[in-house]
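> A structural model of the following input is requested.
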Amino acid sequence: MMPQPGAAGHSTPSQPPAAPLSEATHAAPPIATSAAPSSAVAPPPGVPGTPALHQSSHSMPTQYVADGPQALRKPMGFKPSRDEAWRPAEPENLLQGNINESILEAIVYRSLLNIGECQGRDIAENVKVPFRMLEPLLARLKMEQNIAYKSATATNDYVYILTESGRKIARNHNNDCTYAGSCPVVLSDYVKSVRYQTIEGQFPKKDNLLRAFHDLLINPKILNRLGPAVASGRGMFLFGFPGNGKTSIAERVTSAFGKHVWIPRAIDVDGEIMRVFDPMNHELDMPEDSSGLLDEAGYDKRWVRILRPTIIAGGELTLEMLEVMSNRETNISESPLQLKSNCGTLVIDDFGRQKMRVDELLNRWIVPLEKRYDFLNMSSGKKIQVPFDQLVIFSTNLEPKDLVDDAFLRRIPYKIEIENPPEKDFRKLFEIMCRVIKVPYNQDAIDYLIENHYKPINRPFRNCQPRDLLLQVKNFCLYNGLEVELRNDYLDFAVENYFSVM
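Here you go, the predicted model:
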């Protein structure tokens, strides 16, 4: 599939550590949400439609809707939509935010150890906790003589430094773990957030797919097969000859769903820190913050809003990348690819050519693909259950039946062959790509190319060839100082280069 022109290819009670997820007595904490519109994911069963209101003098107003014994909070000004079905509300205290005060205190110590000195509001910004919630903790550490005031500021704040006893405590914390970023979100909060932003309940329609593929030329027959597969939110095989746009299609599928999801910067798994937000794989798209000292944005800064993720793993994929990766020196864990792609799309490109054996990948995912949850092993030895909520696309040049057995194929319900384009579409691609690459279109030269270099030897058309041949022509002209144009002899040169070993 070739792009068309114009396409553009984050007093206060304390709380003990959270109980393990598997414990039936562990109640889910208050977390922001709302009942999504009919086009978005539906709220969990038992959420009534009549809200009660609550006004806080410290933060944005919040709205509560019942959810069993707990309450689900959302910023009053937030309006759910298909593009953003859920937003985490800013907690009013540590207990309401389900924040482990011991972990927060350790992060504050490590932050001051790294920075040396810092204003209170800057510490709050680093740990992503409202300053009004951090002030009692800083006051207690000051009373314990583990931190001290270096100076006061004009904003009724102080510059904090560690005392000698504080530095000793901070070094002990640093030896245990070097994490000094955002205060983590408890695992149960993350699990609940995926439930409200799931990709499986959106059911994109034909118009959504046409918008997602607006810069590709796709045969209507293929589009009709892709539609139900994407709408299912489950998984699919894209197979066919190389160069026909399997990867291009897979990269664009996510935009058929809602635009934004919220993910935590890091997760607290019973005191163990696992990072989720990854700038290499996630694209930030945060809502605008209000200006001034009083932040009225109304959302929990421990979370980040990103574009619904599309993560692509090719031949470099290994079994280790699908497990929690723990750094023994820092004692910080990194979440696996499938967790980072939750509520989005995970593309296994060039399936069958990975460093890991195909059967290893199949054995690892055969249960998650069907049950929609996965189990991960933490470095502490704890096993946790996490959502497996993404559209998994296996893209391959090989026949799926030659790669996997029937048991696995059954769990990937859609197998879609991306076929070679017909001559009409092939010619249309030349018109499109001439505008993109800025080569004047010449119908006679295209006729010459097809009649002399394709039909006589039954050379198959591929969607990538118009772009590749036109680039050869353009580079040939630029190198030789010639006017960029489509001529028969230029196309002869391009074909000889391009197909010399094909």
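> From now on I want contacts and neighbour counts done on CA atoms only, so please keep to that.
OK.
> who's in contact with residue 113?
For residue 113, the contact set (C-alpha atoms under 8 Å, 6 or more residues apart in numbering) comprises 162, 167, 170-171.
> tell me which element it falls in.
Taking DSSP states H and E as the criterion, residue 113 maps to helix 101-115.
> May I see the buried residues of that helix?
Counting neighbours by 16 or more other C-alpha atoms under 10 Å, one finds that the buried residues in helix 101-115 are 101, 103-113.
> Alongside the first, I'd like the structure of this one:
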Amino acid sequence: MSNTADALSTEKPQTESGRPIETQFAQLAAQPKPKYDGFLPPEPKALEDTGLTLTEVEALILKQLLTTGSCIGRKIADQIKLPFGILQEALRSLKAQMLLNYKGQATVGDFEYELSEEGDKRARFHLERCTYCGAAPVPLKDYIAGIERQSVRKSRPRLPDLCAAFSDLMLPPAIISQIGQAIHAGKAMFVFGQPGNGKTSIAERVIRSINNYVWIPRTMTISGEIIRLFDPASHEEAPPLAGGALLDTVHFDRRWVRIKRPSIIVGGELRMEQLEVIFNPATGILESPVQLKANCGALVVDDFGRQRMGAAELLNRWIVPLEKGYDYLSLPSGRQVQVPFDQLLIFSTNLPPKSLVDEAFLRRIPYKIEVNDPAPREFRDLLKLCCQKAGIEFRDDAFEHLLTKHYAESGRPMRYCHPRDLIEQVRTFCEFHDLPLVLTAKGLDVAVKNYFAGLNET
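The predicted structure follows:
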């Protein structure tokens, strides 16, 4: 076991003031958290506020009616996510061009609309150019302004926030401090060490230390090209609340959607094309790359070094974004646009960083956090905690048997994942044989035999 691991487990890490980190954690946890000045996209009052042209809005209306048939104006506004007052201008324009007909009277000031013969032709013309007919897109400049207001790089989590985020993991205070410094600086980090010590679990929880929610556009437009940003597979929608009630009566731009700060994980399946804008033939629009979806959140490159592309190739792609905070995306039209690169980029790997990339690359990832094996005391505490969660009575003699026979004598390294996995097997053994839920040497022997069979743990 490394000297670093012994130091983390036997010494009390000190702050510059000389106080133990645990003491500082406890004192700061008692302080009230600062209020977050949230971002709420303002509702557009006029067409000019949307950043869209009348032609763009008219095209969305025509395609919507082609898809749904006749529809009242307010329902069209709800589908396109624009205020009905703004939509009325476009509806009047379409009626004047004889592209729409009144099918019937709806509520006061509203009608049921249907396409005319010429309107049907115009709608199909727009559909051939782009099949998208959902929420109206948000211009790139408004998206950039929203990201700047909600930037994860400007977040300043405190020690209590980090402790709360990692409360379900038994991490040495020194590691929590390292992670906190990286988040505070808004810099990329390498989390490395032996498999089974919770690197992925750490990376997944990093974003929890920052305020929970952000707003992103459902779609974005760049010179008439529509890019989908909100992805239910990557983002978790969170309906906006005010005083515990839904913001049904509060005016905000409904082209935006409130989500939990994203934490997107990509692994060995990551390909270079996922880092670029791609055309989705199923939806007829452009799909944003993973780093754009991760803006204002965290992007975790898990199992780094085992991707389908080389490690140097991946980092080459992100040299400018890492240093400048913005990225360049190439659109299918050939145009290149500058977009924010505002995320905590986390590389998690079982391999030594220096074996993956050279020193020049490593300098661009300033925070390197090594997750070492647990010390015997930490291993015992974690095993005891897992017993409590599983409803199993913990016994010191059984733990000493496990430590001596299955770790010390065999030279097997301890990993943070072992207590959880072994206790799960012990519980299964006891339940299957109708035995009391008690930690015993026999139960642990069976668990070790099941768990480590075929593994080269040396």
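> quick one on the thing from earlier: output the contacts of residue 113 of the first structure in CSV, with secondary structure, neighbour count and distance to residue 426 of the first structure appended to each entry.
As requested, those are exported to CSV (DSSP: H, G, I helix; E, B strand; the rest coil; neighbours: other C-alpha atoms under 10 Å; distance: C-alpha to C-alpha, whole Å):
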residue, secondary structure, neighbour count, distance to residue 426 of the first structure
162, strand, 24, 69
167, helix, 19, 69
170, helix, 24, 65
171, helix, 15, 65
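> all strands for the stretch 351-500 of the first structure, in order.
373-377, 383-387, 391-396, 414-417 (DSSP state E, counting those that start in this stretch).
> Need the winner for burial among the ones you listed.
strand 391-396 (a mean of 25; mean count of other C-alpha atoms under 10 Å).
> average gap between that one and the second structure?
Taken against the second structure, strand 391-396 of the first structure registers an average deviation of 0.4 Å after superposition, with mean C-alpha distance after the TM-score superposition for the first structure.
> So which bit of the second structure is that strand matched to?
Using TM-score structural alignment, strand 391-396 of the first structure lines up with residues 344-349 of the second structure.
> go on, stretch 306-318 of the first structure?
Taking TM-score structural alignment, stretch 306-318 of the first structure hits residues 259-271 over in the second structure.
> Find the nearest non-adjacent residue to the residue nearest the centre of the first structure, please.
Nearest to the mean C-alpha position of the first structure, by C-alpha atoms, centre = their mean, lies residue 309 at 2.9 Å. Counting by C-alpha to C-alpha, 6 or more residues apart in numbering, residue 309 of the first structure lies nearest to residue 344, which is 4.8 Å off, once chain neighbours are set aside.
> hang on, the earlier thing: could you identify the most distant pair in the contacts of residue 113 of the first structure?
The span of these, defined through C-alpha to C-alpha, is set by 162 and 171 at 11.0 Å.
> So which residues make contact with stretch 122-129 of the first structure?
With C-alpha under 8 Å, 6+ apart, stretch 122-129 of the first structure has contacts from 104, 107-108, 111, 130-131, 134, 180-183, 300-302.
> matching residues in the second structure for that stretch?
Going by TM-score structural alignment: stretch 122-129 of the first structure matches residues 75-82.
> mean per-residue distance, the helix holding residue 113 of the first structure to the second structure?
For helix 101-115 of the first structure, the mean distance to aligned residues of the second structure following superposition is 1.3 Å (mean C-alpha distance after the TM-score superposition for the first structure).
> So what touches the next helix-or-strand element following that helix?
For helix 101-115 of the first structure, the succeeding helix or strand toward the C-terminus, using DSSP H and E, is strand 117-119. The contact list for strand 117-119 of the first structure (C-alpha under 8 Å, 6+ apart) reads 112, 157-162.
> Restricted to helices, list those residues.
Mapping these onto helices (DSSP state H) picks out residue 112.
> for the stretch 251-400 of the first structure, what spans make up the helices?
Along the stretch 251-400 of the first structure, counting by DSSP state H, counting those that start in this stretch, helices occupy 337-340, 358-371, 400-403.
> would you turn these into CSV with mean neighbour count?
As requested, those are exported to CSV (neighbours: other C-alpha atoms under 10 Å):
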stretch, mean neighbour count
helix 337-340, 22
helix 358-371, 15
helix 400-403, 13
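> Rebuild the ones you listed as TSV, extending it with distance to residue 501 of the first structure.
Formatted as TSV, these follow (distance: least, C-alpha to C-alpha, whole Å):
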stretch	distance to residue 501 of the first structure
helix 337-340	36
helix 358-371	29
helix 400-403	26
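> Quick one: closest of those helices to residue 226 of the first structure.
Proximity to residue 226 of the first structure (C-alpha to C-alpha) singles out helix 400-403 among the helices of the stretch 251-400 of the first structure, at 16.8 Å.
> who's in contact with that closest one?
For helix 400-403 of the first structure, the surrounding residues in contact (C-alpha under 8 Å, 6+ apart) are 237, 239, 352, 358, 409.
> Kindly report the same for stretch 189-207 of the second structure.
Contacts for stretch 189-207 of the second structure (C-alpha under 8 Å, 6+ apart): 162, 165-166, 179, 182, 261-263, 265, 297-298, 300, 302, 345-353, 365-373, 415-418.
> what residue of the second structure takes the place of residue 498 of the first structure?
Match for residue 498 of the first structure (TM-score structural alignment): residue 451.
> Identify the residues contacting its match.
By C-alpha under 8 Å, 6+ apart, the neighbours of residue 451 of the second structure are 421-422.
> likewise residue 351 of the first structure?
Residues in contact with residue 351 of the first structure (C-alpha under 8 Å, 6+ apart) are 314-315, 394-397.
> Matching it against the second structure, which residue comes up?
Matched by TM-score structural alignment, residue 351 of the first structure corresponds to residue 304 in the second structure.
> so how far is residue 273 of the second structure from its match?
Residue 304 of the second structure is 17 Å from residue 273 of the second structure, where distance means C-alpha to C-alpha, to the nearest Å.
> same check, this time on residue 154 of the second structure
29 Å.
> and the buried residues of helix 101-115 of the first structure as CSV, adding distance to residue 489 of the first structure?
Output for those, formatted as CSV (distance: C-alpha to C-alpha, whole Å):
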residue, distance to residue 489 of the first structure
101, 74
103, 70
104, 70
105, 73
106, 71
107, 67
108, 69
109, 71
110, 68
111, 66
112, 69
113, 69
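> Spell out the residue ranges of the strands in the stretch 1-150 of the first structure.
31-32, 52-54, 62-67, 70-75, 117-119, 147-152.
> any idea which of the ones you listed is most buried?
Of the strands of the stretch 1-150 of the first structure, the one with the most neighbours on average (mean count of other C-alpha under 10 Å) is strand 31-32, at a mean of 26.
> Output the residue interval of the second structure matched by that one.
Taking TM-score structural alignment, strand 31-32 of the first structure hits no residues over in the second structure.
> Thanks a lot, catch you later.
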